[in-house]
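>>> The sequence and its predicted three-dimensional model are supplied below.
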Amino acid sequence: MEKNNNSLRRMVYAAMFGALTAIGSLIVIPMQPVPITLQTLFTGLAGVLLGGATGALSQVVYVLLGVIGLPVFSGGKAGLGTLLGPTGGYLIGFIVGAYVIGKLMEVKKEPGLAWTGFSLVVGNLVIYTLGVAQLSLVAHLSLAKALMVGLVPFIIGDLLKLITTVLISLKLRNVIKR
């Protein structure tokens, strides 16, 4: 019975963090071609609090909601075209980033402030690598130009989101059981 409860708990958490990421996409500071949102905050929290597999699953839930047509991508966008468009690499990056963050968190029995911050930085690098790569390819931008529009404007905001994520996760890690 404990295994069934654990599986159900993981599914509920995955759905909840997928929904939180969708809510984070609605809080937008419009920029072209990549807007500023709170999606990475919830992606990071999913990885830190849920671990690799469940954290990634939460982002799969989020991306699938958008692909099937619910307006959950930034700015209320939806559909496969968004996933295949210039910013779709960031969406795939949320899945891989949450997985990497979660796996790094699982390495330590009691991950502290520094390890949590490190895990989030690595996960954000994964998100940016996939996001900037697709932005460069789809929008036909040089790598330097893609970095200037798809990474540089977000560094300060992402550092603030990273700090916020660490602080929230330290408060919630004993409440949310993997």
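Thanks, I have it.

>>> Every contact and neighbour count from this point should use C-alpha atoms.
Fine.

>>> Of all residues in the chain, which one is nearest the centre?
By C-alpha atoms, centre = their mean, the chain has its centre lying nearest to T43, at 2.8 Å.

>>> G131 and V60, how far apart?
G131 sits 16 Å away from V60, going by C-alpha to C-alpha, to the nearest Å.

>>> Which one of these two is surrounded by more residues?
Remark: of G131 and V60, G131 carries more neighbours, 25 against 20, as counted by other C-alpha atoms under 10 Å.

>>> and the helix or strand the more buried one falls within, what other elements does it pack with?
In this assignment (DSSP states H and E), G131 forms part of helix 113-138. Applying 3 or more C-alpha pairs under 8 Å, 6 or more residues apart in numbering; DSSP states H and E, one finds that helix 113-138 contacts helix 39-50, helix 88-107, helix 143-150, helix 155-172.

>>> before we go on, here's another structure to hold up against the first:
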Amino acid sequence: MKSRDLAYVALFAAIVAVLGLLPPVNVPGLPVPITAQTLGVMLAGSVLGAKRGGLSLLVFLALVAAGAPLLSGGRGGLAVFAGPTAGYLYSWPIAAFVIGLLTQLFWKRFNLAWALVANMIGGIVVIYAIGIPFTALFGDVSLWASFTGSFTFIPGDLVKAVAASVVAVAVRRAYPVIELPSRRATAG
């Protein structure tokens, strides 16, 4: 990995941290707040691609595990990885990777629609698929309550997916960060 790649990884870990400065919105009946940090997850994957996007979230979570209060509401430390929000946190690197992978697959025809598909699949479906069961397990709520309670997050997550998609398309046009391997012709 080049030093430029490391700089991108650090930059997007920092973006997710800055989004954590926005206060969380508590959801009645669920121990999981609404935060702006999933916007950073979507941006990391759709701007950096699979490898660097996922890595940026692993760096961010390592800082949180080390005790840095980078999560919305000033939370950090190992305890957050065994609480109701743990599944959502675990899902972030996976979500960024999936978004990045889909972005790379759509790269030649990447536009707002493809970006939105990538962000909705990785940034909503993947995060919910991992986060909802963990909330039920560690949050003292039933799986059904965790599932139905997650509907509260959908409007905001759709807005974040649109915002991340608009930014990703603009970045691709102005300064494409994702580099796909070129196909080289092989000699005889």
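On my side now, so go ahead. Just so it is clear, the structure is predicted and the values come from calculations on it, not from any experiment.

>>> before we move on, back to that, most tightly packed of the helices and strands packed on helix 113-138 of the first structure?
Ranked by mean neighbour count, those are led by helix 39-50 with a mean of 29 (mean count of other C-alpha atoms under 10 Å).

>>> And the residue nearest to the centre of the first structure? What does it align with in the second structure?
With TM-score structural alignment as the criterion, T43 of the first structure lines up with V41 in the second structure.

>>> Run through the residues that contact the nearest residue to its match once chain neighbours are set aside.
Leaving aside its sequence neighbours, V41 of the second structure sits nearest to A96 (C-alpha to C-alpha, 6 or more residues apart in numbering; 5.5 Å). Counting by C-alpha atoms under 8 Å, 6 or more residues apart in numbering, A96 of the second structure touches V41, M42, A44, G45, S46, G49, A50, G53, G54, L57, G122, G123.

>>> Aligned counterpart of A96 of the second structure in the first structure, please.
In the first structure, A96 of the second structure lines up with A98, judged by TM-score structural alignment.

>>> List the buried residues of the one helix or strand L6 of the second structure maps to.
Using DSSP H and E, L6 of the second structure falls within helix 3-19. Under the neighbour-count criterion of 16 or more other C-alpha atoms under 10 Å, helix 3-19 of the second structure has Y8, V9, A10, F12, A13, A14, I15, V16, A17, V18, L19 buried.

>>> got a markdown table for those, with distance to A170 of the second structure too?
Below are the buried residues of helix 3-19 of the second structure laid out as a markdown table (distance: C-alpha to C-alpha, whole Å):
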| residue | distance to A170 of the second structure |
| --- | --- |
| Y8 | 17 |
| V9 | 19 |
| A10 | 21 |
| F12 | 17 |
| A13 | 20 |
| A14 | 20 |
| I15 | 17 |
| V16 | 19 |
| A17 | 22 |
| V18 | 21 |
| L19 | 20 |
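
>>> Of those, which is the nearest to L71 of the second structure?
Lowest distance from L71 of the second structure to the buried residues of helix 3-19 of the second structure (C-alpha to C-alpha) belongs to A17, with 6.8 Å.

>>> tell me the contacts of the alignment partner in the first structure of the closest one?
With TM-score structural alignment as the criterion, the equivalent of A17 of the second structure in the first structure is A22. Contact analysis of A22 of the first structure by C-alpha under 8 Å, 6+ apart lists Q39, Y62, V72, F73.

>>> Mind checking which of those residues are in helices?
Secondary structure defined by DSSP state H assigns Q39, Y62 of those to helices.

>>> got the contacts of A22 of the first structure as a markdown table, with distance to L170 of the first structure columns?
Listed next are these as a markdown table, based on distance: C-alpha to C-alpha, whole Å:
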| residue | distance to L170 of the first structure |
| --- | --- |
| Q39 | 19 |
| Y62 | 24 |
| V72 | 27 |
| F73 | 28 |
